[in-house]
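Q: quick one: sequence plus predicted model below, questions after.
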Amino acid sequence: MDNASAITVFTLSGLNGTEKYRIPLFVVTFLCYSLIWVANVIIIVTIIMDKNLHEPMYILLCNLCISGLFGTAGFYPKFLSDLLSSTHVISFPGCLLQGFVVHAYIGVDFSILLIMSLDRYVAICRPLVYHSVMTRQRVGLLVLYAWLLPATLVMVGSITTFILKLCDSHIPRLYCINYFVNKLACTASVANFIIPACTYTIYVCHFVIIFWSYFYLIRTCRQSKEKMSKFMQTCLPHLFCLKILGVSLLFDLMYIRFGSVDLPQGLQNFIAIEFLVVPPILNPVIYGMKLTQVRNRIAQLFGKRDPMPHKAEFLMVEFESSCPNPPQDPFEGTQHRHEGVSLNQDIIQAFSAAACLASGSRHGLIRLGGASSGSHTLFRHGEAVFKLKQQVSELLLF
């Protein structure tokens, strides 16, 4: 027990045998970490600066990029310093902090991906109630949940690890995680089985909900080519990010539990850091390339303007009416054509036009379509309200 109480420093053995390659490894790692910062910061700044991107999907994307920076900050600085050092040690508090950051990053990513899948489910399967469901307050609470739940679970696990009596100080890895610290304990603790079991159960439930939402998404989108096109545009990046993170973590978990120590050290290290390299780089790249609004804003950020605005950015509204006394009619019975105005203003005018038609007018029409595509839809008389709301909802969301 005296020996157990004396352990305050851990030795990391993941870099053993790499003395000849440390400078090239340092350069590659530094470039990789720089790329992670540049790619994620561009997405974050673009979303924060552009008020048109202050929508649930983009807010969640922004938090996904922040999570990537948070998680990699727990690994790369320490790893870079180890590459320049002949001794690879970490203090007990530093080890717990590193484990907390890495574990919390994984949990936050999965929680955000869960909320993204639910957001897409409501947007595509129930577009008419999207803005009443995904309100700004509710999105804020969901984002808070995505950060607090993993932080709480990992904090409880870190506290139980901290109070353990340790009988060894050797960690066969590039960085600290609670699992390897728990294996150094002199005696097994029930809490160290219960807490991981609860955590795994919660995130398995996350995965089941994601699977359920995409089952209904795909079933709904198969009904029309337009919905399938929107699914491919907004949901495909989410599926790629989910698959990348899931596969990376699965490889690491399977190796931790069932892997052989006879594997080459380089392969062991790659499996251990794959989820700290691939998702933080590819997440912003995939979303930045696939989502048109984000891509256009990034192009404008670097001084390039997109000559053809996307249909989600601008609407064209034409309205003709002879409403005798419509309540609060902004059009006053005349013909209006409005292009190139911000989305929210056009939405308000479109709904006002629908209200005018619904008020009893027998002579009126609304043309609504994307300004860039030239497409339009005609709505007449009583059917205007429902169809217009559906069309506006779809254009607003995508």
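A: Yep, that arrived.
Q: can we go C-alpha only for contacts and neighbour counts from here?
A: Fine.
Q: for this protein, what's the longest helix?
A: The longest helix of the chain (DSSP state H) is helix 92-125.
Q: quick one: list the elements packing against it.
A: strand 9-12, helix 56-73, helix 130-133, helix 136-162, helix 191-221, helix 225-234, helix 236-258 (3 or more C-alpha pairs under 8 Å, 6 or more residues apart in numbering; DSSP states H and E).
Q: same thing but at 7 Å, please
A: helix 56-73, helix 136-162, helix 191-221 (3 or more C-alpha pairs under 7 Å, 6 or more residues apart in numbering; DSSP states H and E).
Q: alright, now check it against this:
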Amino acid sequence: MKSSTLFTSVVLMMAAYSVQAAEQPKPTEPPVSHFQGTCDSDPDGKKFAEKACYTSYNPGKAGTDGTYRPPACDKRKVSDQQKAVLAKAYSRAPDYMKGKLCRLTQLFVTKADVWGPWGWGFWEGADRPPGKGVYLAISDSELATRKSVAETENETVDRLVRLRGRFDRARLLRLRSAAPADPELTVLAGLAHELGHTLLADSNGDGVDPAHPRREVSGPPQSACFEDAFINASWDSRRFHQNMRRWVDFGEQYNNRPKNPDVSLSRLRTLARQGRIGAANDVIRSVYSSHEFASPAAIPNPMEDVAETYKYKVLADATPNQAIEFRLGGQDVNVSDLLNSNVLAKKVECLRALGFLTGQP
């Protein structure tokens, strides 16, 4: 009898809370960044690296069952070698990226999933109390890499295309670089991509539309440039506005489609599955020759487009005296030239307008 009464009381309290939450007006002012506080001088990155801890947290499932707990550290310790890699990658980052990394609520290392050595970036909305967190995780596989940026990009394409056979993967067009492998730059690229996702949510940059689900807890972005620089320039606007999301998983399209049919991820996967590897290679080649997207990893959906644009802007700024150049078949790919092209240049300026390229809160 007591248990039944207690259960009824809890239900009533939850119902009252739900009504109260529903009555809360939607924010109407641009969001205040969760990247707050001050940053200590950290030229060698050791302070940043010391903050890292392991986690098994899955932000894609956070709050989906009606409960929410912030990401937490596991008992496993981050090794000195892993910390050294994180410190070196941080020290290579441009100042605007350091200004965000040092203000993270928590930096995590996570075990690599079976489908790839990927981390994640997570922004904690007001509906997930305390609602002030910004988190980033990088996998231990990435921290152990000895591969170049080009080699890692090739692996990303393999996972995007979802080819399982070694023979078919070997036939795909490959980026190649004459520069020696620079694993620290590769780790920086991974951190930048995941940070790009966190920054997009923090700025609510893709939340121009009042119907975006994040607008329940975050106000309109300080600039509406995402709609013009990303959506109107490169994406099917109707599809995007019908499928707006707060969280995206790697390689998922969520019914999005680029305007340019030559760079469609669906087409790339279909051609590869049919064994038409030459035609699939034409799609990969078109991604770069179109000068619309920074990489094939940008073509699943507009949110990945943002994260990849930010990643390559970070890489270009991290190596100001050394051009990042690739060879793709008979085609030269210069990252700086890509970022300065018409469409991508506007995307970079949009990141600036949204606050991605400042180290201040």
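A: Received the coordinates, thanks. Keep in mind that this is a model prediction, so the values were computed, not measured.
Q: TM between them?
A: The pair, once superposed, lands on a TM-score of 0.24 when counted by TM-score structural alignment, normalised by the length of the second structure; 146 aligned residues with a C-alpha RMSD of 6.8 Å.
Q: follow-up on the earlier one: tell me the most buried of the helices and strands packed on helix 92-125 of the first structure?
A: Ranked by mean neighbour count, those are led by helix 56-73 with a mean of 21 (mean count of other C-alpha atoms under 10 Å).
Q: ok and the helix or strand that it is followed by relative to helix 92-125, angle-wise?
A: Proceeding N to C from helix 56-73 of the first structure, the next assigned helix or strand is helix 76-83, under DSSP states H and E. Put simply, helix 76-83 of the first structure runs at 140 degrees to helix 92-125, going by axes from the mean of the first three to the mean of the last three C-alpha atoms, to 10 degrees.
Q: for helix 76-83 of the first structure, buried residues please.
A: 76, 78-80, 82-83 (16 or more other C-alpha atoms under 10 Å).
Q: got CSV for these, with distance to residue 210 of the first structure too?
A: Listed next are the buried residues of helix 76-83 of the first structure as CSV, based on distance: C-alpha to C-alpha, whole Å:
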residue, distance to residue 210 of the first structure
76, 30
78, 34
79, 34
80, 36
82, 38
83, 39
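Q: for residue 92 of the first structure, find the nearest of the helices and strands packed on helix 92-125 of the first structure.
A: Among those, helix 136-162 comes nearest to residue 92 of the first structure, with 8.4 Å by C-alpha to C-alpha.
Q: what's the closest one packed up against?
A: In terms of contacts (3+ C-alpha pairs under 7 Å, 6+ apart), helix 136-162 of the first structure is packed against helix 92-125, helix 178-183, helix 191-221.
Q: next SSE downstream of that helix?
A: Toward the C-terminus, helix 136-162 of the first structure is succeeded by strand 170-171 as the next helix or strand (DSSP H and E).
Q: related to what we said a few turns ago, which one, of the helices and strands packed on helix 136-162 of the first structure, ends up nearest to residue 358 of the first structure?
A: helix 92-125 (25.5 Å).
Q: that closest one: which residues count as buried?
A: 92, 94-125.
Q: that helix to helix 56-73, inter-axis angle?
A: Helix 92-125 of the first structure and helix 56-73 meet at an angle of 160 degrees, taking the same axes, to 10 degrees as the criterion.
Q: now helix 92-125 of the first structure against helix 236-258, angle please.
A: Going by the same axes, to 10 degrees, helix 92-125 of the first structure is angled at 140 degrees with respect to helix 236-258.
Q: centre of the chain to helix 92-125 of the first structure, how far?
A: 8 Å (C-alpha atoms, centre = their mean, to the nearest Å).
Q: so it versus helix 225-234, what angle?
A: Using the same axes, to 10 degrees: helix 92-125 of the first structure against helix 225-234 is 170 degrees.
Q: what angle sits between helix 92-125 of the first structure and helix 191-221?
A: Going by the same axes, to 10 degrees, helix 92-125 of the first structure makes 20 degrees with helix 191-221.
Q: picking up where we left off before, how about the helices and strands packed on helix 136-162 of the first structure in TSV, adding distance to residue 343 of the first structure?
A: Output for those, formatted as TSV (distance: least, C-alpha to C-alpha, whole Å):
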stretch	distance to residue 343 of the first structure
helix 92-125	17
helix 178-183	48
helix 191-221	24
